[in-house]
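Colleague: Could you look at this predicted model? Sequence included:
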Amino acid sequence: MKREGSVSFLVLGLSILCLSWFSDGYIPPDSYLIDCGSSANVTMEGRVFLADSQASKFLSTPQDILASASGSGSSSDVSQLYRTARIYTGTTTYSFSISQIGRHWIRLYFGPFDYSGYKMSTANFGVSATDFVLLSNFSTTSTVMKEFSLNLTSSTLTITITPSSNSIAFLNALEVVSLPDTLIQDDASILPSGKYQGIFTQALETVWRINMGGPTVSSGNDTLSRTWVPDQSFLSSSNLATNFSNIGAVNYVSGGPTQDTAPSTVYGTCTEMNSASNPNSNFNVTWEFDVDIGFQHLVRFHFCDIVSKTLNQLYFNVYIDSSAVVTDLDLSSVSFNVLAAPYYVDLVTSTSKSSKMQVSVGPYTANGAYPNAILNGLEIMKLNNSVGSLSGNVGVSPSGSSSGNNTGMIAGVVVGVLCALVLAGLLFLFCRRRRRRLASQGLSKSWIPLSINGGTSHTMGSKYSNGTTISVASNLGYRFQFGAVQEATNNFDESWVIGIGGFGKVYRGELGDGTKVAVKRGNPRSQQGLAEFRTEIEMLSQFRHRHLVSLIGYCDDKNEMILIYEYMENGTLKSHLYGSGLPSRSWKERLEICIGAARGLHYLHTGYAKAVIHRDVKSANILLDENFLAKVADFGLSKTGPEIDQTHVSTAVKGSFGYLDPEYFRRQQLTEKSDVYSFGVVLFEVLCARPVIDPTLPREKVNLAEWAMKWQQKGQLEQIIDRTLVGKIRPDSLRKFGETAEKCLADYGVDRPSMGDVLWNLEYALQLQEAVVPGDPEENSTNMIGELSPQVNNFGQEDINVSTTQFEASSMDDLSMSKVFSQLVNSEGR
């Protein structure tokens, strides 16, 4: 059925005006706006661009040439920013002080005109910023603005403009402005499948920013001063599409996209299928865009279901170049079950082999839904290539000089490189021989004490000095030299890789004394990685517990971020549940693993002055040693809990999809109960032995937590357990386990048990599995959760091992409930 736009363009204009009046907007810590060549400040859409003379303190140039378009035949409608320009006859740099590291816009404005013998339309030049090439061999005959975003990691940004040989360069205006940290996340999917890691460290160039179904949204009506252009000229078959507008319906939900993600004038308009009241319509709406060959692109799809009257009406597929990238998308289910809640999807394409990119949306009708599909907005951003360039294969500090004029220089560079290689080879052989000689003397690994939180560390001597070997447990707080880590991992032998995560690769290794270790090597340019690196060291330097993976040391030489842990022989809990072909574990073994992990988390929550919230509890972060003892690992996202007089910590949402506490996601308020929720998902994962999110399954089964909770609430949990456990779990044990998991997954944190309560119930479920307890008066009840929490909560200060063997020592044939309670409560028995 064909819809007509429900809001006129008059109302749309008023909405845009209201946005500019009432939007809170983002206030950037750094904001440099320069009108190059201008003698006075210029105000454009509410923003003030400084006169060139006021910006001279940022500039280093061989010659001052300030140009004006006055009298040069420029039309009266040319933007004020393009009426003046600065001309550069040699290499020029702008240096800006950066008050807050993070991603920043760099916007360059070019509008060529003739001035005093200089023809800007024939200019050819390059522009670089820090480690990235933004433009090379650039020229233009028309007005254009180039927008880039870089993740700045130092206190100074240097932008270099380099004219080509026998040419000039020019610039009409320049912006350097901070961006919100949440705008570009490091969680995009990469085509054809998988997760893309490293967006934080990439330079991006905005190629297209499109407002589907609506008019141009100018920079003055966007909180981040972006311009969104209409989509009509990009449609492949405009007759297959129709526009729809309902800006007033847009509902920004806490925890979801904000006005900074995209304004309501984008989310409130869309292009949808023109199905013309035909329930048998089956076609895609397609747009085509020009892109540069040889680059990957970050494609951000903006969605907002402003067309449906009720939830779960709209289902559709999303395509890039005819490949389905999102199937059976139901905006209701991903947008907090709220109509018209904004939502976006980030995808990174493979390296482009064509100069055209097609984006499509089409219907999903397998479930009988009416054929329709929408798209509200689209952004396409180019990622820098392997040499740090957004413009061809030119490296940093591009030079436009022709090859003919640089033959001598190239020859000199080649000779210099060859000499450097020879010297490097000789130096390598010398260092290798010296390292071997030192190793034979027991001096190859030099340890430097680690200082945490600004405290003073005291050198305790080399681990290998005087032939004394210090135990692994006492090595905490020591720093490895990079050469020692190389030796331990056989120079980071790829065949020694035992895992790959968001932080980096994990290698198995062996120290000189035979101690086996796991070596996690991070990306030193990743801001997220640096934060995780510091957090991991700070957290694990404070805690020692039997059920927490021990940190042996770290290395930060040569811009490396390396963490060295005790080696866990049996890998992750996840690998023993599904996907790896390893033998299935018995129900008793699984319960013992869950109990061990619960002890570790309970210690985190209660064993220190302030609770520590793990924030990334999942089966992949529960590791198993040679005896299948469970230990919680990966504290890179951990957060110190609230103060005594507070109920939560307000923080950006981080974690793993499928395990994430929905209350934390909605409110961005973190508590220990967020870990409890994630652990509840792990419990069902252990029971069912399947991924927590599996998009290949029917809709009702995709999310494990939702699916398992439905069966638990029907009292039929046995219907979905791991088939290898069928007939091997005592009903009472299964019932107690299911009740515990259900409590963990309560919608609100206040309704969830503490980790101490969870631990008690898991231990009880194990006893119910190991022995029949006659006359249990409460066996169908959950009211025992919390009854013993005062006693349980007292064993957080040290590694208190509540071993199941204590119960096995009793006569299990005639064990009564009173005996079970007495052994659990008696602190001396622990």
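Modeller: All right, it came through fine.

Colleague: only C-alpha atoms for contact and neighbour calcs from this point on.
Modeller: Will do.

Colleague: how about residue 564, what does it touch?
Modeller: 517-520, 551-554 (CA atoms under 8 Å, 6 or more residues apart in numbering).

Colleague: The same query, at a cut-off of 10 Å, please.
Modeller: Residue 564 sits next to 476, 479-480, 485, 506-509, 517-521, 550-555 when contact means CA atoms under 10 Å, 6 or more residues apart in numbering.

Colleague: Likewise for residue 755?
Modeller: Residue 755 neighbours (CA under 10 Å, 6+ apart): 598-606, 672-673, 675-676, 679, 744, 761, 786, 789, 792-793.

Colleague: one step back: so which of the contacts of residue 564 sit within strands?
Modeller: Among the contacts of residue 564, the members found in strands (DSSP state E) are 479, 506-509, 517-521, 551-555.

Colleague: Show the buried residues in these.
Modeller: Buried members of the ones in strands among the contacts of residue 564, counted by 16 or more other CA atoms under 10 Å: 479, 506-509, 517-521, 551-555.

Colleague: Tell me which residues touch residue 373, please.
Modeller: 241, 270-275, 283-285, 305, 307, 314-318, 329, 360-364.

Colleague: try it again with 6 Å
Modeller: Going by CA atoms under 6 Å, 6 or more residues apart in numbering, residue 373 touches 272-273, 316, 361-363.

Colleague: Residue 415: which of those is nearest?
Modeller: Distances from residue 415 to those, taken as CA to CA, are shortest for residue 361 (54.8 Å).

Colleague: Can you spell out which helices and strands pack onto the strand or helix carrying the closest one?
Modeller: Residue 361 is part of strand 356-363, with elements assigned from DSSP states H and E. Here strand 356-363 touches strand 285-290, strand 316-320, going by 3 or more CA pairs under 6 Å, 6 or more residues apart in numbering; DSSP states H and E.

Colleague: which one of those is the most hemmed in?
Modeller: Counting by mean count of other CA atoms under 10 Å, strand 316-320 has the highest mean neighbour count of those, with a mean of 21.

Colleague: What residues sit buried inside the longest helix anywhere in the chain?
Modeller: Longest helix in the chain by number of residues (criterion: DSSP state H): helix 407-440. For helix 407-440, burial by neighbour count (16+ other CA under 10 Å) applies to residue 435.

Colleague: Okay, one more to line up with it:
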Amino acid sequence: MWLVFLTRSSPIPLTSGPKFIRLHFYPTLYLSFNDPSKKAFFSVQACPFTLLRNFNASLHAVPNVPLIKEFCTNVEGQRLNLTFTPSPDITDSYAFINAIEVVSMPTNLYYTPDGDEGVPFIAQGIMYTLGNNAALEMMYRVDVGGREIPPNGDTGMFWGWSSDDRYLTIAKPSVVPVNISINPNFSSIPSYSAPKEVYITARTMGMNKTQNKNYQLTWEFPVDSGFNYFVRLHFCEFQPEITKEGDRVFEISLTNLTAETEADITRWSGGNGIPFYQDYAVAIETKGNQKKQHLSIALHTSPERRTLYSDAILNGLEIFKLSNNFDLTGPSFDLIGPNVHHVKQPVMQLGKKRTAIVALVAPIFGFITFSLLLFVIFQRCSNKFANNSTPVPPSDICSRFSLREIKTATNNFDVNFIIERGGFGEVYKRFANAGSTPVAIKRLNPGTKI
């Protein structure tokens, strides 16, 4: 069901319970509004939760591609208020949104069921319960060993899954088995947990026992410092040689901390061809002034006495940031943002509005998606600074950046940020600071003489 709203407040009845919120942004020039890369800094709240603060879509988006941010939250009562607030720190700032989706989720898909002890909190010696007072931000959803799965290829929830190639840091060489003939038996978990395609592809260490003993199959994911994270690992033993408990037993580490010493998917799931997932919570503590750190997932074979095959397997994974005191926001004005999902689809441009709250209310039976295709702009009315004709010394206008700052700004020279390729090298577009001047960063080819 698709609804279009151009009014200040749009009431749609909602039932209480967990909701999935997807926000669509398409940063471009709209009507007479200022360049969004300089002025569109704003915050977004969902009832008591702050989802975004001092957010600028242009700093995170790939040019000409819609940007999507995804969250989970519980709704109590009959109303969900989404509030968009322009940043008070930017003159003439404004907020915008192109589309909003709200989906009713199964009660126990991520949140801890009543009476359940929760999930292991790695290295804390306790169990972590994900209650109704927590919100989640989707950081990564990965089809390990498989291809990118678009939202329309997902089962039930219309989530997008990326491939794992860009996050794989240690794999020598690793193997990508596929079994398209298997029909996964969803007897241990619900069928909407992940699409079938996630469970018929995987990545393993390979069959070289000697080599497998000496390395860990490792993925690394940049995340914000100072938050707890919910990690879901998806498994399905589909290789014909794995038939019984003890055939493939391995170790799992998160952020270099032991999560499992004897992971046996056949024992966990109940047999071959049966999908299963295992959940964990892990803390990424603040470390100096580092805004981002890596959340690593590493697999290593168990000792030979415990396993027939010295190997490990992973089919898929999900990583969510967990709110701190109703707050999901990381450091303000981050230059990079891994927690986004890009889709190539048209975005509807709608009329200009000057409201600060979008209210969503609706009875939802099963899975009903309400998409609000909007373009709501919130203009901040304040006096502009008078032109200052005072000469500025060159030392004040010629900024210097360290190699580390440049690599951070370009996400280690991510190809998604390339705007031009020339004979001498590639040009990356980024921003020098919050809402200020865009900068071109040119990386010279090896051997280039200047």
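Modeller: The structure has been received and is ready for your questions. Predicted, not measured: the structure shown is a model, and the values here were computed from it.

Colleague: about what we covered before: so how far does the following helix or strand past the strand holding residue 361 of the first structure sit from its counterpart in the second structure?
Modeller: Reading on from strand 356-363 of the first structure to the C-terminus, the next helix or strand found by DSSP H and E is strand 374-375. Once fitted to the second structure, strand 374-375 of the first structure is off its aligned match by 0.7 Å on average (mean CA distance after the TM-score superposition for the first structure).

Colleague: What are the boundaries of the helices in the stretch 151-300 of the second structure?
Modeller: For the stretch 151-300 of the second structure, the helices defined by DSSP state H, counting those that start in this stretch cover 196-199, 209-212, 265-269.

Colleague: show me the contacts for residue 300 of the second structure.
Modeller: Counting by CA under 6 Å, 6+ apart, residue 300 of the second structure has contacts 216, 250-251.

Colleague: any idea what it aligns with in the first structure?
Modeller: Matched by TM-score structural alignment, residue 300 of the second structure corresponds to residue 362 in the first structure.

Colleague: How about its match, nearest residue that isn't a chain neighbour?
Modeller: residue 284 (4.3 Å; CA to CA, 6 or more residues apart in numbering).

Colleague: Just send the helices and strands packed on strand 356-363 of the first structure back as a markdown table, with distance to residue 594 of the first structure too.
Modeller: Output for those, formatted as a markdown table (distance: least, CA to CA, whole Å):
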| stretch | distance to residue 594 of the first structure |
| --- | --- |
| strand 285-290 | 49 |
| strand 316-320 | 39 |
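
Colleague: who wins for proximity to residue 565 of the first structure among these?
Modeller: Of those, nearest to residue 565 of the first structure by CA to CA is strand 316-320, at 41.7 Å.

Colleague: mean distance, that closest one to its aligned residues in the second structure?
Modeller: Strand 316-320 of the first structure sits 0.8 Å off on average (mean CA distance after the TM-score superposition for the first structure).

Colleague: Give the aligned range of that strand in the second structure.
Modeller: Strand 316-320 of the first structure covers residues 250-254 of the second structure once aligned (TM-score structural alignment).

Colleague: same thing with stretch 504-522 of the first structure?
Modeller: Using TM-score structural alignment, stretch 504-522 of the first structure pairs with nothing in the second structure.

Colleague: what's the counterpart of residue 272 of the second structure in the first structure?
Modeller: Aligned partner of residue 272 of the second structure by TM-score structural alignment: residue 339.

Colleague: Just give me the residue right at the centre of the second structure.
Modeller: residue 139 (2.0 Å; CA atoms, centre = their mean).

Colleague: Look up how far residue 319 of the second structure lies from that residue.
Modeller: Using CA to CA, to the nearest Å, residue 139 of the second structure is found at 5 Å from residue 319 of the second structure.

Colleague: what's the answer for residue 442 of the second structure, then?
Modeller: Counting by CA to CA, the gap from residue 442 of the second structure to residue 319 of the second structure is 33 Å.

Colleague: can you list the residues that contact the match of strand 316-320 of the first structure?
Modeller: Taking CA under 6 Å, 6+ apart as the rule, stretch 250-254 of the second structure contacts 259-263, 296-302, 312.

Colleague: Put together TSV for those, with distance to residue 332 of the second structure on each row.
Modeller: What follows is the contacts of stretch 250-254 of the second structure, written out as TSV (distance: CA to CA, whole Å):
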residue	distance to residue 332 of the second structure
259	32
260	35
261	38
262	41
263	39
296	24
297	27
298	30
299	34
300	37
301	40
302	42
312	39
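
Colleague: For these, pick the one with the most neighbours.
Modeller: residue 301 (28 neighbours; other CA atoms under 10 Å).

Colleague: surely that residue meets residue 308?
Modeller: No - if you go by CA atoms under 6 Å, residue 301 of the second structure and residue 308 don't touch, sitting 10.4 Å apart.

Colleague: now, of the helices of the stretch 151-300 of the second structure, which is deepest in the fold?
Modeller: Highest mean neighbour count among the helices of the stretch 151-300 of the second structure (mean count of other CA under 10 Å): helix 196-199, a mean of 24.

Colleague: Which residue in the second structure aligns with residue 224 of the first structure?
Modeller: Using TM-score structural alignment, residue 224 of the first structure pairs with residue 157 in the second structure.

Colleague: quick one, what contacts that match?
Modeller: Per CA under 6 Å, 6+ apart, neighbours of residue 157 of the second structure: none.

Colleague: please redo it, this time with the cut-off set to 8 Å
Modeller: Applying CA under 8 Å, 6+ apart, the residues near residue 157 of the second structure are residue 192.
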